[in-house]
Each structure stands twice: as C-alpha cells, then as structure tokens.
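Peer 1: no FASTA, just this:
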C-alpha cells in the first residue's frame, strides 16, 4: 500500500490492469461501481427486488421459529459455520437467521483472536466449548477455518500448524456428524470489485466504519493468495457428511434467502411448510465442487 497526498491509495492488479483505489475518497471509482454486482461470475445483473425479498424472508423466518420449537422439543442440535472473505456478508446473513429466534437458545459465536492461554491449547479447544447443547441453534461467524485461509495468508500461523490443521479437521467433523449434530458449512463468495465496494461503503458510513480494519486494507493485494487457500480448503475438507456449500453473495438478499432455504430443506422439523420454503436457486448456492 502506498500513500499519496495523505490518502490511502492501493495499487491493485485486476483483470490484467493496474487500478488505483483510494478508500478515503468519498466518491467510489466508476470501475468499481460498474463491475461490483457481476464480479466473480455472479449470475444476476440486478439485485432481487427489496419488497419481494422482505416477503420471502418473513415466510422463511416463520419456518425458523418452527425449527427452534422442534429443537427444544426433541433436544436436537444445529451448528452452522459461516466463512468467506471480509465483507462477504456473514454477519448480516446470521442476523437474518436469528432475527425472530429466541436468543436464549439461538446464539452467535464470534471469537476474537486467541489469548496466550488459548494459543497454548489444542487449536480446536476454544471452539469445541461453544458447540450446541440439546435444543440449541449455534452459528459461528468465522470458525476454526481461520487456520485454513486467513492465518496462513496473513502469516499468523506456521506451515506446520497449517498442515496439522488440514490433517485434523476432517476427523473432528466426522465426530460432529457421528454425534448427530445437524452441521452446515457455508462459504459466502463475493467478487473482487464487490469486496472493494463494500470496504468503501464501510469507510464512509459512520454506523459501519468500525467494521473496517487495517488488516482488511492490508489484505486487498492478497486476493490470489486467499483464493488459493480457499480452493485447497474446499477441496480437502469437503465431504459427504460435512459438505461445503458455496453461496454467490454479491446480492445479499438472494444469498440470505438461499442460505436459509438450504438449512430448512435439510432439517426434518415438525410443521414444515414446503410451499413457504420455495425452491433453492442453484445459481446462487450449491456444493463446493459444483460452484467453484
């Protein structure tokens, strides 16, 4: 990252062209605005209509309330991991899921960086302590998969720690499956221009500026490194019992609806209204080998 006239200007190689991006400039560059929605091979050129989105979301949220009653009656457990690049929409998707669920048994886990004590423990230990008890619906806003992508790209773990993680994680997830937890892994995928646009939006929104960190800016030139680690993670840790679902998330509305639909279709809960669920958009969500 290079500074020019006191600004934070980044030189980016995108599509064979060198682009200059100044996140402090309140006017978003045309090359970002024009390409954002369709970047990363997103299949739609327009966002889903807001009114249609709200109607569909309400129907799905009613079904999620039914799921919570079912879990409480049966002692069932649901756990979902939300991963993706910074600004992919993980937190917003989780909020849409939990909006009308009882927070006593539907909770979000968003862990900060490990303490000195946690760094001396088995890597998965601090995550396992947050696994669901009977009747709980737990959503991880980032998870142990930090070690598969963010940590090696940013130099926060050693090569040995990374390879050990990649060897161990399939065994952990096999145990989760065998123990009867309803387990979902979701990678929210966005295009490069969309990520830049969302970073810019955060920088200039006084209510969201706290979401933008110096690490986000530092990662802008590591797009291909992230892509390589993401692809290896999806290849090595996708399994029949713990599949990765990839969600095309440039349009947050379509992404949220299809994440919720996917989860509801997979759960055999009492009172399911299949008509209310609607059809899953296979252009937006699918198993990792089919989507990337």
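Peer 2: Okay, I see it. From a predicted model like this one, the values you see are computed outputs, not experimental measurements.
Peer 1: CA only for contacts and neighbour counts going forward, please
Peer 2: Noted.
Peer 1: Is residue 263 in a helix, a strand, or coil?
Peer 2: Three-state assignment for residue 263 (DSSP: H, G, I helix; E, B strand; the rest coil): helix.
Peer 1: List the contacts of residue 140.
Peer 2: Neighbouring residues of residue 140 by CA atoms under 8 Å, 6 or more residues apart in numbering: 79-82, 108-110.
Peer 1: what's the next secondary structure element after the top helix by length along the chain?
Peer 2: Secondary structure of the chain per DSSP state H: the longest helix is helix 50-74. Proceeding N to C from helix 50-74, the next assigned helix or strand is strand 78-84, under DSSP states H and E.
Peer 1: what's that next one in contact with?
Peer 2: So strand 78-84 is contacted by 90, 131-132, 136-143, 145, 181-189 (CA under 8 Å, 6+ apart).
Peer 1: and the comparison structure, right after this:
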C-alpha cells in the first residue's frame, strides 16, 4: 500500500476523552431524531476486519436500543432469495424517530455476492443500476442516509486475522469467507471500485474511513456523522426524584428462602 507514513496514534486518554464527548453528542442526536420524528440510516461497509463492528459498538454504547438498532442480516432464506433484491432490507428501514445502523447492507451484492459468484452477472449489473435509484427514493421520502466505507490495508487486515486466531473471544469472527478475502484481495478491490463508480452519487456519497488505526477511525467516523446532520440539542424535561414514603411495616422474606448466585468474587478478594 505504498510507503505512506502513519501518523502517531492517539493516546488512550485522549481517545477516551474524545470518544466520550462524541458519544454525548450522539445521545443529543438520538433525542433530536426521536422528538422530531426523523429517520436516520447509517450504512457500514468495507473490508473484513476493517473495524466496522467495533465502531458500531461505540456508536450505540449509550443509545436507547428502542430508538437506535443494528441491522445485521443473515444469508437470505430460500423465499427471500426469490424476492426483489432490496425487499428484505426495506423491512428494516426506520420509522419516524428511529435510527438504523446496517452492519453490512444491500451492498453485499456488489461485494461478496459478486466476487464469490453467489449472484449472476446479470443480477450484479441490475443491482448497480437499481441501487442509486433505490437510495434516491429513500432520500426523496425524507430518510437521512449516510454510507461509510472502512478501508484497511492488506498488511493490517492480515495482522488482525492472526490476532483473532489467538483470541478465544474473537475466534468466532474468522470464517472461510474471511480467508477468501485474503486470496481474493484484488477481486474485492475491483468490485469496490466498480461499486463506487455507480453508487457514489451526489445525493448519497460514500465516505471513506481509513481504518488501519481503529481508534482514529472510530473518532473520525463518528465526528463526521455528527457534522453531517443538522441536529439540535433537545431540552430535557425536568425530573425530580420523589421522596420515599414511610414504611408500612413490610418485612423482607428470610434470605434462606431464596437462591442467590454464588459469590465468585469472594475467592478473588483473598
């Protein structure tokens, strides 16, 4: 990927401070969406191990899951495979006052389905023709649509795959499809370039997030999302804790009538 010099990484303290500041703003954005009845769709696409999932976790960390939800669709069922391609994604679009984050999206057809031969050349060509039309219809109907492509170098991707091999909490993330992403690196690059030619349109542009540095990628992506939406802080209603009323004689049942989880921390304190 050339000899481009990487900038110094953010310190953990700086990263944590900036991330928290942005997450507070995301809560304000959420309330603006909720109260104003807006609809926000954020598409996360990119290379395997580019950091999409970890960024989504930081975006949703302090949001209300009833308002902001993640759509990560599995492979289509036999019935869904006979539907209009975009049909099953439409079911997951937000209603008024909702935010939907697509952890991969309809762009599967332009990437993995095309490269792996899971769709025909005709289906791929039809997608590239219909996708801009589909997205213009969403925007015309008032949906706020933001699309992010997470870009990672081949060397860093391979490092992250190797790290997952040795991490029992992330080993599940590795699949045969991930291994294919290594051997078909150039094929995926060509597919992405062709996808951008057809779908990087003025009404719905792609925003590329350089993600060799995951901390920087998260900060940059969230900051851009916030800057791209004209949200305003919604005044919160005043809440006062009521005084606890005096006891009326309630007695808690004896502890030995209940089953408590064992105190695992007792051994850790010794």
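Peer 2: Sure thing, it's come through. These numbers were taken from a predicted model, which means no experiment stands behind them.
Peer 1: related to what we said a few turns ago, relative to the second structure, which residues correspond to the longest helix of the first structure?
Peer 2: Under the alignment (TM-score structural alignment), helix 50-74 of the first structure falls on residues 12-36 in the second structure.
Peer 1: just stretch 114-132 of the first structure next, same as before
Peer 2: Under the alignment (TM-score structural alignment), stretch 114-132 of the first structure falls on residues 76-94 in the second structure.
Peer 1: what about the matching stretch, distance to the chain center?
Peer 2: With CA atoms, centre = their mean, to the nearest Å as the basis, stretch 76-94 of the second structure stands 19 Å off its chain's centre.
Peer 1: can you check stretch 109-124 of the first structure too?
Peer 2: 20 Å.
Peer 1: What of stretch 131-145 of the second structure?
Peer 2: For stretch 131-145 of the second structure, the distance to the chain centre is 19 Å (CA atoms, centre = their mean).
Peer 1: Please, where are all the helices along the stretch 151-292 of the first structure?
Peer 2: With DSSP state H, counting those that start in this stretch, the ranges of helices along the stretch 151-292 of the first structure come out as 159-178, 192-203, 214-218, 223-237, 252-266, 274-277, 288-291.
Peer 1: what's the closest of those helices to residue 57 of the first structure?
Peer 2: helix 252-266 (6.3 Å; CA to CA).
Peer 1: before we move on, back to that, so for the match of stretch 114-132 of the first structure, what gets flagged as buried?
Peer 2: 85-86, 92-94 (16 or more other CA atoms under 10 Å).
Peer 1: which secondary structure element contains the residue positioned nearest the centre of the second structure?
Peer 2: The residue lying closest to the centre of the second structure (CA atoms, centre = their mean) is residue 56, at 3.5 Å. Assigned by DSSP H and E, residue 56 of the second structure belongs to helix 52-60.
Peer 1: Pipe the helices of the stretch 151-292 of the first structure into CSV and attach mean neighbour count per row.
Peer 2: As requested, the helices of the stretch 151-292 of the first structure are exported to CSV (neighbours: other CA atoms under 10 Å):
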stretch, mean neighbour count
helix 159-178, 14
helix 192-203, 21
helix 214-218, 12
helix 223-237, 16
helix 252-266, 21
helix 274-277, 14
helix 288-291, 14
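Peer 1: Let me have these in CSV, extended by distance to residue 104 of the first structure.
Peer 2: Output for the helices of the stretch 151-292 of the first structure, formatted as CSV (distance: least, CA to CA, whole Å):
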stretch, distance to residue 104 of the first structure
helix 159-178, 22
helix 192-203, 30
helix 214-218, 32
helix 223-237, 31
helix 252-266, 20
helix 274-277, 25
helix 288-291, 32
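Peer 1: quick one, which of those helices is nearest to residue 44 of the first structure?
Peer 2: Nearest of the helices of the stretch 151-292 of the first structure to residue 44 of the first structure, taken as CA to CA: helix 252-266 at 9.8 Å.
Peer 1: Pull up the aligned stretch in the second structure for that closest one.
Peer 2: With TM-score structural alignment as the criterion, helix 252-266 of the first structure aligns to 214-228.
Peer 1: Contacts for the matching stretch, please.
Peer 2: Contact with stretch 214-228 of the second structure is made by 9-10, 15, 18-19, 22, 25-26, 29, 51, 55, 58-59, 146, 148, 209-211, as judged by CA under 8 Å, 6+ apart.
Peer 1: try it again with 6 Å
Peer 2: Stretch 214-228 of the second structure is contacted by residues 55, 211 when judged by CA atoms under 6 Å, 6 or more residues apart in numbering.
Peer 1: go on, stretch 72-82 of the second structure?
Peer 2: Here stretch 72-82 of the second structure has contacts from residue 103, using CA under 6 Å, 6+ apart.
Peer 1: Restricted to strands, list the contacts of strand 78-84 of the first structure.
Peer 2: Using DSSP state E, 137-141, 182-189 are the members of those that sit in strands.
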